[in-house]
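Undergrad: pasting the sequence and the predicted model now:
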Amino acid sequence: MTDARAAVLTEYRAPFTVETFPRPEPEPGALVVDIEAATVCGSDVHVWAGDLEGRLPISLPLILGHEMAGRVTAIGAGADVDSLGNPVRIGDRVVWAHTPCGRCRQCTLDKEPTLCPQRYIGYMSDCSRPPHFTGTFAEVGYVVPGARRLVVPDGVESTWAAAGSCAVRTVVRALDVMGRIEFTDTVLVQGAGPVGLFTTALASLHGPRKLVVVGGPADRLAVAQEWGATDVVSVDEHPDPAARVELVRDLTGGGPSVGFEMAGAPGAGAEGIDMMGRNGRYVLMGTLGGPRQEVDVARIVGHGLRIRGSMSGDIGDYAVALDALDRFSDRFDWNRILGSTYGLSELDRAMDAMRAMAEIKPVLDPSRP
């Protein structure tokens, strides 16, 4: 057994330390993979900052990272097929999901495993105990028994699969929660980060009459326009929320019929509700923490708004996400959201780039120093 490296967080808001752990042996149902590419997610930043403590079960020390693609190096007994029944072989690239318990109301009756209160979320779990490699900012990843997993299609680059293993499947779930988008709809997307941009791309496939993206900075809004936005509203050029609300209402003829909150910025949810048109449908996904927001409840009632929350995505959403990345790579240049590539010892820089919005999606290559 050899050792492998990982970037470990021992204290919130502190620098990462590169540590070594024994490479695990797979138990029945498990896989061991060499991480080929990992990408930084806004959720990693939230966990690093301690924003989700008390909202989700989190236990330091942590190996962050949950957007990844890895090549299988060891297969436990019974783990030789993926969640779609495809064979899993040594050398195959895989992605995998958080692990619901399968024994609660949300898993069994509601059929909503992403809301399982006992769900195992590797990058929020204590990495000091074997098998150690709980997150994917590491040379090795451990796919626990019960974790649903998928073989990555040949046409999907590992960096795309990494980004898609969280951001795109989250968008797929939000679109499913939203319901059918018609060509007569006007669509609002709040946020021009990875989730907002992927929402823009996939929503554009439905051909809505208007597709308005609110966000920034300018380089991200340029990607939004390349990926199907008919109009963009810069939060830098229009810093006043009330002015943004009026501009979106004007662009959509009184307010959008479909809205996605994918920004996670303070006040974004309340602002989006103010933007929505009558009988509008509004899905919130971006806000996972932060302060409480004051919402105009009378507007919800008076405009007959339908509001839903959407949390993460399940393995079926992963499968659709990978299919979308594969099928529409000629239509959308997925590389447009990828930033610089960093090694494990450079993870602090990658996280800083994400927090400063200097890069849309920093990439981690654990084979680098």
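TA: Arrived safely, thanks for sending. Computed from a predicted model, the values in this text were never measured in an experiment. Residues are numbered from 1 along each chain as shown.
Undergrad: C-alpha from now on. contacts and neighbour counts both.
TA: Will do.
Undergrad: list the helices and strands the helix or strand containing residue 175 packs on?
TA: If you go by DSSP states H and E, residue 175 is part of helix 169-178. Packing partners of helix 169-178 (3 or more C-alpha pairs under 8 Å, 6 or more residues apart in numbering; DSSP states H and E): helix 194-204, strand 281-284, helix 315-327.
Undergrad: recalculate using a threshold of 6 Å.
TA: For helix 169-178, the packing partners by 3 or more C-alpha pairs under 6 Å, 6 or more residues apart in numbering; DSSP states H and E come out as helix 315-327.
Undergrad: just the buried residues of the helix it packs on, please?
TA: For helix 315-327, a neighbour-count test (16 or more other C-alpha atoms under 10 Å) marks 315, 317, 318, 319, 320, 321, 322, 324, 325, 326 as buried.
Undergrad: residues contacting it, please?
TA: Contacts of helix 315-327 with the rest of the structure, by C-alpha atoms under 6 Å, 6 or more residues apart in numbering, involve 155, 156, 168, 169, 172.
Undergrad: what's near enough to touch the third one?
TA: Listed by C-alpha under 6 Å, 6+ apart, the contact set of residue 168 reads residue 321.
Undergrad: returning to that earlier point: any of the contacts of helix 315-327 buried? List them.
TA: 156, 168, 169, 172.
Undergrad: same list, those, but as a markdown table with distance to residue 247 please.
TA: Formatted as a markdown table, the buried ones among the contacts of helix 315-327 follow (distance: C-alpha to C-alpha, whole Å):
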| residue | distance to residue 247 |
| --- | --- |
| 156 | 38 |
| 168 | 28 |
| 169 | 30 |
| 172 | 28 |
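Undergrad: here's the one I want to compare it with:
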Amino acid sequence: MRAVTVTPGVPDSLRLVDDWPEPPSEEGAILVEALAVGVCGTDHEIIAGDYGEAPPGAPGLVIGHESLGRVLEDPTGTLRAGDLVAGIVRHPDPVPCANCAVDEWDMCRNGLYTEHGIKALQGFARERWRIQPKFAVGLDPALAGVGVLLEPTSVVAKAWDHIDRIAHRTEWQPQSVLVTGAGPIGLLAALLATQRGLTVHVLDRNTTGPKPGLVAALGATYHTGTVGELDFEPDVVVECTGAPAVVLEVMCKAAPIGIVCLAGVSSGGRTIDFDAGALNRTLVLENNVVFGSVNANRRHWDLAAGALTRADPSWLDSLITRRVPVGAYAEAYTPAGDDIKVALEFTT
């Protein structure tokens, strides 16, 4: 069968293999026909050779962690043949740590977790894959064209779950949300904020292209410029750019008892002249919270599936700005100017 693979650690080793072996039964009881995989920044970093780890003894790593497939067989009865399904990316470590032992593998403390298409588990960019029932998330049939968005939605579902948990520290009724960055994570974070009935603002650099319209379609307000130029103090910030200057600015911008969730990852290696004392004073005197969030566990994937089911299907479809057949796989992994989400499709 066909599979898109890399040699981990070797830059630009991406290739389409025609004779990749069928998924072994050890991978899971549920056999799935791939429909599509999403492409994200993690894939680009793996292709560049920055990281990635093949399973022990494997000839390479099948990439692709944003999955969508259709069940071919499930002898466990968890799902039925024909059901839409996505595979959870991260699996708990075998030790396990205290968090993995209670299925909070997104909060693994010892780093021995594995991840499909990233770390020691084959990914989903292959014509057929297997998954254990515990890591198989069924999807509403109406999401057949957009279900590949489930993985990034699970990331922001976790972010909002943790925002809600932190909010219980006091009597708090948030009204406004600032999302910085209008990539897939930012737009989906804004979607979940509007589903909570909050007043949503999205800040991004783009003045043209599809992003302003997508934000407006949510009933949210689109901004360009800098954080400092905004004329309000948000109760909640979901920072999705990872840009160091923006990260520091939003920490100072949040309203008293505000919550700032850092969901973007900075590349590092850049020094900024910044008044750390002023930031400390703001956070302490205003009782603000800043926390980081990445990955997701089963609870968040289920929350994400519900959020996608409630969303406008045409809006979700607009997030997928390019659909590329697997035969033209290299095009899917070559960035284009107005890309939001690219889907590599195995069936057309």
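TA: All right, it came through fine. Note that the structure is a prediction, hence the values are computed from the model and not measured.
Undergrad: just to revisit the earlier point, could you dump the buried residues of helix 315-327 of the first structure into CSV and include distance to residue 196 of the first structure?
TA: Formatted as CSV, those follow (distance: C-alpha to C-alpha, whole Å):
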residue, distance to residue 196 of the first structure
315, 21
317, 17
318, 17
319, 20
320, 17
321, 15
322, 17
324, 16
325, 16
326, 19
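Undergrad: show me the two of the residues you listed that sit farthest apart.
TA: The distance between the two most remote of the buried residues of helix 315-327 of the first structure (C-alpha to C-alpha) is 16.6 Å, for 315 and 326.
Undergrad: ok, for residue 102 of the first structure, nearest residue in space, not its chain neighbours?
TA: residue 108 (6.5 Å; C-alpha to C-alpha, 6 or more residues apart in numbering).
Undergrad: mind checking how far that neighbour is from residue 247 of the first structure?
TA: Residue 108 of the first structure sits at a distance of 44 Å from residue 247 of the first structure (criterion: C-alpha to C-alpha, to the nearest Å).
Undergrad: excluding its backbone neighbours, what's nearest the residue most central in space within the second structure?
TA: The second structure has residue 152 as the residue nearest its centroid, 2.5 Å off, counting by C-alpha atoms, centre = their mean. Nearest non-adjacent residue to residue 152 of the second structure, counting by C-alpha to C-alpha, 6+ apart: residue 185, 6.2 Å away.
Undergrad: which one in the first structure is aligned with the one you found?
TA: Applying TM-score structural alignment, one finds that residue 185 of the second structure aligns to residue 195 in the first structure.
Undergrad: show me where the stretch 151-300 of the second structure has its strands.
TA: Secondary structure of the stretch 151-300 of the second structure by DSSP state E, counting those that start in this stretch: the strands cover 176-180, 199-203, 221-223, 236-239, 259-262, 289-292.
Undergrad: tell me the contacts of residue 189 of the second structure?
TA: Residue 189 of the second structure makes contact with residue 156, according to C-alpha under 6 Å, 6+ apart.
Undergrad: the aligned residue in the first structure for residue 265 of the second structure: neighbour count?
TA: Using TM-score structural alignment, the partner of residue 265 of the second structure in the first structure is residue 287. As a burial measure, residue 287 of the first structure scores 18 neighbours (other C-alpha atoms under 10 Å).
Undergrad: try residue 115 of the first structure
TA: Neighbours of residue 115 of the first structure under the rule other C-alpha under 10 Å: 18.
Undergrad: what lines up with it in the second structure?
TA: Counting by TM-score structural alignment, the partner of residue 115 of the first structure is residue 107.
Undergrad: quick one: its match from residue 98 of the second structure, how far?
TA: Applying C-alpha to C-alpha, the value for residue 107 of the second structure to residue 98 of the second structure is 9 Å.
Undergrad: also residue 295 of the second structure?
TA: Taken as C-alpha to C-alpha, the span from residue 295 of the second structure to residue 98 of the second structure is 17 Å.
Undergrad: thanks a lot, catch you later.
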